[in-house]
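Engineer: Turn this into a structure:
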Amino acid sequence: MTAADTSAAPPLARPARAAHEPGARAWIVTGLLVVFMMINFADKAVFGLAADEIRADLGLSATDFGLANSAFFLLFSVAAVVVGLLADRVSLKWLLLIMALLWSVAQVPAALGGGLAVLIGTRIVLGAAEGPAFPVAQQAALSWFPDDRRNLPGALVTLGVTWGVIIAAPGLTWVIQHHGWRSALWVVAGVGLVWAVAWCLLGADGRYREKDRAPAAAPADGAHAPAGARARSAYRRVLGNRTWIGTTAAYFTSYWCVALMLVWLPSYLKNGLGHSSEAAGTLVAVPWALGAVVLLAQAALTGWLMRRGVGSRWARGRVGAGMLFLGALCFLAVPLTDGTGARTALVVAGCGLGGAFATVAVTTVAELAPAARRGGALGTMNAVVTTAGLIAPVVVGRMVDGQGAAGYQNATVASGVLLLLGAVAAFALIDPARDAPRAGA
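Structural biologist: The predicted structure is shown next:
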């Protein structure tokens, strides 16, 4: 601000709105974080897109292949908790940079050669590096915006997941078919390094990050517990209340769908529904595109409701529950429908609706948790939720080995039942306005 600006508008006369304008830097950082999540999920999608090629090349059963993909989540959850707690204390910029560099390095051993043991080892390392990515990226983006403007940037960072698969699926499929699946690993490693350079130059922590880390004010009700005691009990108060539990349970069922989309959807489209490899490479992007539309619609509807005074119990919890419920209905209708086209449409709709809960989860926990403990609350939620990725690939692999093509359909029905349970949890338990005071926010 110049001297002229200061003299023209005394501090008390400046519009309150100006203090809340995010500015161009906030959107540049948000854009980089969107790309960060695009690369993150392109890394994950490679194995699903190359499932048949990898299995044929290495002689793997469906269970072996599911095990390799589940290995990705072995340290995923632990890293999400550890780095989530660390994110409350150190620069988010450097945490994100380290993660991106580790992703790229982790691709190299499998790209050079090796069998199942190398796949499992590299996927464990990659999972440890990527486990904290989503909550830390969300925390970094939200640190540039006040609470009433966080729906859009939160949704955009989440959409990076979708756009990563939509953009990567056709290109990586082409690379896999023409140059082999190991070449696709070199591609994602190179893109990760390019992003790391851009982030090193342009990334930064937002101004609301410093406010979040400031000491909490004294309680208005006269309570005089020492600040250290309040900080020590903050995580317990957040993780033990109904909103956090309901959000995490609902998000777990949604992430189950995400894991299936990443690992088994391409094979389901080819081997379960009879589509060609080329058609499957295109169709696999459709549920992610639908999920993008659902995410933007949810963010717009939630923002519209909250601006009109509707509480987040409805604006976030019950809107999110409705998405999961519709996704469940689509999955449960698959065995009741005849025809490849109808079944494909239901699977696509179920994945798009069921896998779109992430923004609801993140913004709900961000509203619930004390600002200085937000990283740990988000990281712990992500750790619990992503255990779905550890379980789902192996479970579905065993179903496919034991039941053949019918195993894919039965896995879809099981996912529908899980989504119904997630919808019930979101509807019944999420109420941030009720629980935020109890959590110390």
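
Engineer: contacts, neighbours, all on C-alpha from now
Structural biologist: Noted.

Engineer: Could you pick out the longest helix of the chain?
Structural biologist: In the chain, with assignment by DSSP state H, the single longest helix is helix 151-179.

Engineer: Please compute how far stretch 84-98 lies from its chain's middle.
Structural biologist: Its chain's average C-alpha position is 17 Å from that of stretch 84-98, according to Cα atoms, centre = their mean, to the nearest Å.

Engineer: Pull out the buried residues from it.
Structural biologist: Neighbour-count burial for stretch 84-98 flags G84, L85, L86, A87, D88, L92, K93, W94, L95, L96, L97 (criterion: 16 or more other Cα atoms under 10 Å).

Engineer: Next: stretch 61-68.
Structural biologist: Buried, per 16+ other Cα under 10 Å, within stretch 61-68: A62, T63, D64, F65, G66, L67, A68.

Engineer: For the fourth one, which non-adjacent residue is closest in space?
Structural biologist: Going back to what we said before, that points to F65. Leaving aside its chain neighbours, F65 sits nearest to R55 (6.9 Å; criterion: Cα to Cα, 6 or more residues apart in numbering).

Engineer: again, but for the second one
Structural biologist: The spatial neighbour of T63 that comes closest, neighbours along the chain excluded (Cα to Cα, 6+ apart), is G397 at 4.5 Å.

Engineer: ok, the one you found to V347 distance?
Structural biologist: Counting by Cα to Cα, to the nearest Å, the gap from G397 to V347 is 18 Å.

Engineer: quick revisit: number of residues surrounding the residue nearest to T63?
Structural biologist: 24 (other Cα atoms under 10 Å).

Engineer: What helix or strand is it located in?
Structural biologist: helix 387-403 (DSSP states H and E).

Engineer: and that helix, what does it pack onto?
Structural biologist: helix 62-71, helix 242-263, helix 406-429 (3 or more Cα pairs under 8 Å, 6 or more residues apart in numbering; DSSP states H and E).

Engineer: Run through who's touching stretch 277-287.
Structural biologist: 49, 165-166, 169-170, 173, 261, 265-266, 269-270, 348-349, 351-352 (Cα atoms under 8 Å, 6 or more residues apart in numbering).

Engineer: Report the buried members of the residues you listed.
Structural biologist: Using 16+ other Cα under 10 Å, the buried members of the contacts of stretch 277-287 are 49, 165-166, 169-170, 173, 261, 265-266, 269-270, 348-349, 351-352.

Engineer: S415 reaches V258, doesn't it?
Structural biologist: No. Using Cα atoms under 8 Å as the test, S415 is too far from V258 to be in contact (10.6 Å).

Engineer: quick one: the helices in the stretch 51-200 of the chain?
Structural biologist: 51-58, 62-71, 76-86, 92-112, 116-130, 133-142, 151-179, 181-202 (DSSP state H, counting those that start in this stretch).

Engineer: how deep is the residue nearest to V125 when sequence neighbours are not counted tucked in, by neighbour count?
Structural biologist: Setting aside the residues directly before and after it, V125 is nearest to A106 in space (Cα to Cα, 6+ apart), at 6.3 Å. Applying other Cα under 10 Å, we find 20 residues neighbouring A106.

Engineer: want to put them side by side, so please do this one too:
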Amino acid sequence: MRSQPSLAPLYGAAFVLAVDTAGVGHLLPGLEMATHAPPRGASWFISIYMLGALLGAPLLARIATRRGRTTVLAASLAMFALASFVVGLSSSYPLTLAARFVQGVAGSPVMPLGAAHLSALAPAGKKGRGLGLLSLSYSGGFLAGMAFVSLFLLVSFRLAYLFTGALASVACIAVARLPVAPTTSSSHDDAERPPPEVSTIAGWFVALALLALAINQVNVDGAGAIAMARFAAVPALALFAWRDRSVRAPLLPRDLFRSRVGLASASLALAAGVGQACVVLLPTCGMAELGVSAAASGPLLIPIVLGGLGTNLLASARLDRWGPKPFLAAGLLGMALGNLVTAWLGTNLLAFEVGALLLGAGVSAMSSGALRYLATLYGAADDADANQAAISLLTNVGVLVGGSLWGAIVPSTSGIGVAAVRVGIVVLTAALMPLSVGVLLVPSRR
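Structural biologist: This is a model prediction of the structure:
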């Protein structure tokens, strides 16, 4: 009975992360204007955050095996708070991008380390409930974030980031007071598991940065950077993959690509990331298709949260009994249908809300603990932290690719037409299709 209250700060940290995520789509116009972002530059407020998360997640997951999960989480929340304050006060495009990058690094361990901590402490048969509650906390934060950002936009978009910084400061103090819990690895295992090599982390980051730049093609001085990214992105990814397979401590666990469940986890995590990018960008769709202001776009996302809350409640109660496959299959279907309804019927308010409901339910079905539950079904128990980090990494890659594709098609958050929005949504939906086959590899519940 005493373990439940002690885990509340982990749910609170997920809540804070969701409050920030909920506001991004609504706040893009304000950030774009205040920082005088270049064409296609607004989407980089999303992409740079994801690049930070993709760099921070593997590094902080490894550090957590030595310093402890709660220590890393508390330090990360402190960094997240500071970066949020900088975003809220800055009027410089480069400085704001840098602060968003730090936000991404600092926010990256919240969900994977929280999930690993909960999995380690959960009694037999209750793992799904704890992971479901973590996702439920995230959904609750998303709902609260939408409500707050709609109010803050009546005054200034800056208030949203200052508020997030204050929440993260409180969460940092709460997490720092959690009792230290051992990781799944023994001290002997720690000695055998070296930290990630600098060259591997650098290769991971550079390859993904080149990929995002090649897809997005943001208008900046010096077209040579775009040309280099187009030429070097695929070779850089191939070089990273080769290097990561040959080191003692790979960023992506080797078991991820050696089993059906591992391959399913990888492809579905990427699909979940693309779906999350659709959620973040939905306010921009509403502003274009329905002609509403940024402040008025907040209520449009209420169906997303309602669908997400319902799915998370169901997962909390039934994930252990049903297994992850029904949730993952329903999630893929919901995301695809929601996107198509929004694309072709979104100029009608009722149809737009139906599409948002389907999208919210679909993304939450994927992320309501089902993917993280699936990650516990492959690999050794000693690799629990690394497996959970891999799910977050690949989900963030999906968000990065989705945001970059959107930025390439929709160059600005202001003055965009319905046709451009529809093309953007259809392209993101098409990106989901090949990734969806991973659900066929998920074992059915026996």
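
Engineer: re the thing from before, what's the spacing between the residue nearest to T63 of structure 1 and G404 of structure 1?
Structural biologist: Look at G397 of structure 1 and G404 of structure 1: by Cα to Cα, they are 10 Å apart.

Engineer: repeat for N271 of structure 1
Structural biologist: Taking Cα to Cα, one finds N271 of structure 1 at 9 Å from G404 of structure 1.

Engineer: got it, and G192 of structure 1?
Structural biologist: Applying Cα to Cα to G192 of structure 1 and G404 of structure 1 gives a distance of 37 Å.

Engineer: Equivalent analysis for T173 of structure 1, please.
Structural biologist: Applying Cα to Cα to T173 of structure 1 and G404 of structure 1 gives a distance of 24 Å.

Engineer: Name the residue closest to the centre of structure 2, please.
Structural biologist: Nearest to the mean C-alpha position of structure 2, by Cα atoms, centre = their mean, lies N396 at 4.9 Å.

Engineer: Show me what it aligns to in structure 1.
Structural biologist: Using TM-score structural alignment, the partner of N396 of structure 2 in structure 1 is T386.

Engineer: give the contact list for that match.
Structural biologist: F73, F76, S77, F252, Y255.

Engineer: would JSON lines of these with distance to R373 of structure 1 and neighbour count be doable?
Structural biologist: Below are these laid out as JSON lines (distance: Cα to Cα, whole Å; neighbours: other Cα atoms under 10 Å):
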{"residue": "F73", "distance to R373 of structure 1": "24", "neighbour count": "26"}
{"residue": "F76", "distance to R373 of structure 1": "20", "neighbour count": "28"}
{"residue": "S77", "distance to R373 of structure 1": "18", "neighbour count": "25"}
{"residue": "F252", "distance to R373 of structure 1": "21", "neighbour count": "27"}
{"residue": "Y255", "distance to R373 of structure 1": "23", "neighbour count": "24"}
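
Engineer: Of those, just say which sits nearest to A227 of structure 1.
Structural biologist: S77 (29.3 Å; Cα to Cα).

Engineer: Distance of the counterpart of the closest one in structure 2 relative to Q103 of structure 2?
Structural biologist: Using TM-score structural alignment, the partner of S77 of structure 1 in structure 2 is L54. Distance check for L54 of structure 2 against Q103 of structure 2: by Cα to Cα, it reads 12 Å.

Engineer: Looking for the alignment partner of V284 of structure 1 in structure 2.
Structural biologist: By TM-score structural alignment, V284 of structure 1 lines up with L301.

Engineer: With S137 of structure 2 as the reference, measure out to the aligned residue in structure 2 for L102 of structure 1.
Structural biologist: Using TM-score structural alignment, the equivalent of L102 of structure 1 in structure 2 is M79. Distance of M79 of structure 2 to S137 of structure 2, given as Cα to Cα: 21 Å.

Engineer: now swap in G331 of structure 2 and tell me
Structural biologist: Counting by Cα to Cα, the gap from G331 of structure 2 to S137 of structure 2 is 19 Å.

Engineer: Then M50 of structure 2?
Structural biologist: Counting by Cα to Cα, the gap from M50 of structure 2 to S137 of structure 2 is 21 Å.

Engineer: picking that back up, what sits against the closest residue in space to the match of S77 of structure 1 that isn't next to it in sequence?
Structural biologist: Closest residue in space to L54 of structure 2, ignoring its immediate chain neighbours: L393 at 5.7 Å, by Cα to Cα, 6+ apart. For L393 of structure 2, the contact set (Cα under 8 Å, 6+ apart) comprises A53, L54, A57, P58.

Engineer: The second one and S108 touch, don't they?
Structural biologist: Yes. The pair L54 of structure 2 / S108 is scored as a contact, 7.4 Å apart, by Cα under 8 Å.

Engineer: what touches both of those two?
Structural biologist: Contacts common to L54 of structure 2 and S108, judged by Cα under 8 Å, 6+ apart, are absent.

Engineer: Could you count how many residues lie near N348 of structure 2?
Structural biologist: Neighbours of N348 of structure 2 under the rule other Cα under 10 Å: 12.

Engineer: Check the one 5 residues further on too.
Structural biologist: E353 of structure 2 sits with 22 neighbouring residues when counted by other Cα under 10 Å.

Engineer: counterpart of it in structure 1?
Structural biologist: Match for E353 of structure 2 (TM-score structural alignment): A345.

Engineer: Which position in structure 2 pairs with F41 of structure 1?
Structural biologist: Using TM-score structural alignment, F41 of structure 1 pairs with A18 in structure 2.

Engineer: Which neighbouring residues are in contact with its match, exactly?
Structural biologist: Y138, S139, G140, G141, F142, G145.

Engineer: Next, work out how far apart it and V399 of structure 2 are.
Structural biologist: 15 Å.

Engineer: so G48 of structure 1 sits right up against L260, yeah?
Structural biologist: No. Using Cα under 8 Å, G48 of structure 1 is not in contact with L260; the gap is 9.2 Å.

Engineer: quick one: the aligned partner of the residue nearest to F65 of structure 1 in structure 2 from A144 of structure 2, how far?
Structural biologist: Under the alignment (TM-score structural alignment), R55 of structure 1 pairs with E32 in structure 2. Noted for E32 of structure 2: a distance of 24 Å to A144 of structure 2, by Cα to Cα.

Engineer: Mind checking which of these two has more residues around it?
Structural biologist: E32 (22 against 19).

Engineer: Understood, closing this out.
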